[in-house]
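A.B. asks: What follows is a protein structure lacking sequence information:
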């Protein structure tokens, strides 16, 4: 039986941390940045955890985790 493949787009967007959770980048930091305050942009730079309801969906993209 062939190996199962990881969804490559997911491997670029999510990073696994050891307790079964995933880190992700926040949205709203790509364009139209002039109207956003520096404080808001700085807080959007931080990585956050994927929500509990989405974790199983993200985990399905990684067959060997």
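C.D. replies: Received, thanks. Bear in mind that the values here come from a model prediction, so they are computed numbers and not experimental data.

A.B. asks: only C-alpha atoms for contact and neighbour calcs from this point on.
C.D. replies: Fine.

A.B. asks: just how off-centre is stretch 27-45 within its chain?
C.D. replies: Centroid separation between stretch 27-45 and its chain, computed with C-alpha atoms, centre = their mean, to the nearest Å, is 17 Å.

A.B. asks: Check stretch 39-56 too.
C.D. replies: Counting by C-alpha atoms, centre = their mean, stretch 39-56 comes out at 8 Å from the chain centroid.

A.B. asks: want to compare, so here's the second one:
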């Protein structure tokens, strides 16, 4: 049986922390930034964690 490949889109978007949680970046920070406030753009800069509801789906994509 062949090896199961990791989804290449997921491997670019997610990374693992030392404790096994999955880090993600916030959406809405790539374009049309002129109409967004400075505070909004600043808060979107920080990384977040994948929610527990989506954890199983992301782990399947990453083949963890």
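C.D. replies: Looks like it came in fine. Fair warning: this is a prediction, and the values are worked out from it, not measured in the lab.

A.B. asks: Contacts only, for the residue nearest to the spatial centre of the second structure.
C.D. replies: The C-alpha lying nearest the average C-alpha coordinate of the second structure belongs to residue 24 (C-alpha atoms, centre = their mean; 2.6 Å). The contact partners of residue 24 of the second structure, taken as C-alpha atoms under 8 Å, 6 or more residues apart in numbering, are 13-15, 47-50.

A.B. asks: can you tell me which residues contact residue 41 of the second structure?
C.D. replies: 29, 33.

A.B. asks: how much space is there between it and residue 15 of the second structure?
C.D. replies: 22 Å (C-alpha to C-alpha, to the nearest Å).

A.B. asks: what's the answer for residue 59 of the second structure, then?
C.D. replies: Distance from residue 59 of the second structure to residue 15 of the second structure, by C-alpha to C-alpha: 11 Å.

A.B. asks: Number of residues surrounding residue 14 of the first structure?
C.D. replies: 19 (other C-alpha atoms under 10 Å).
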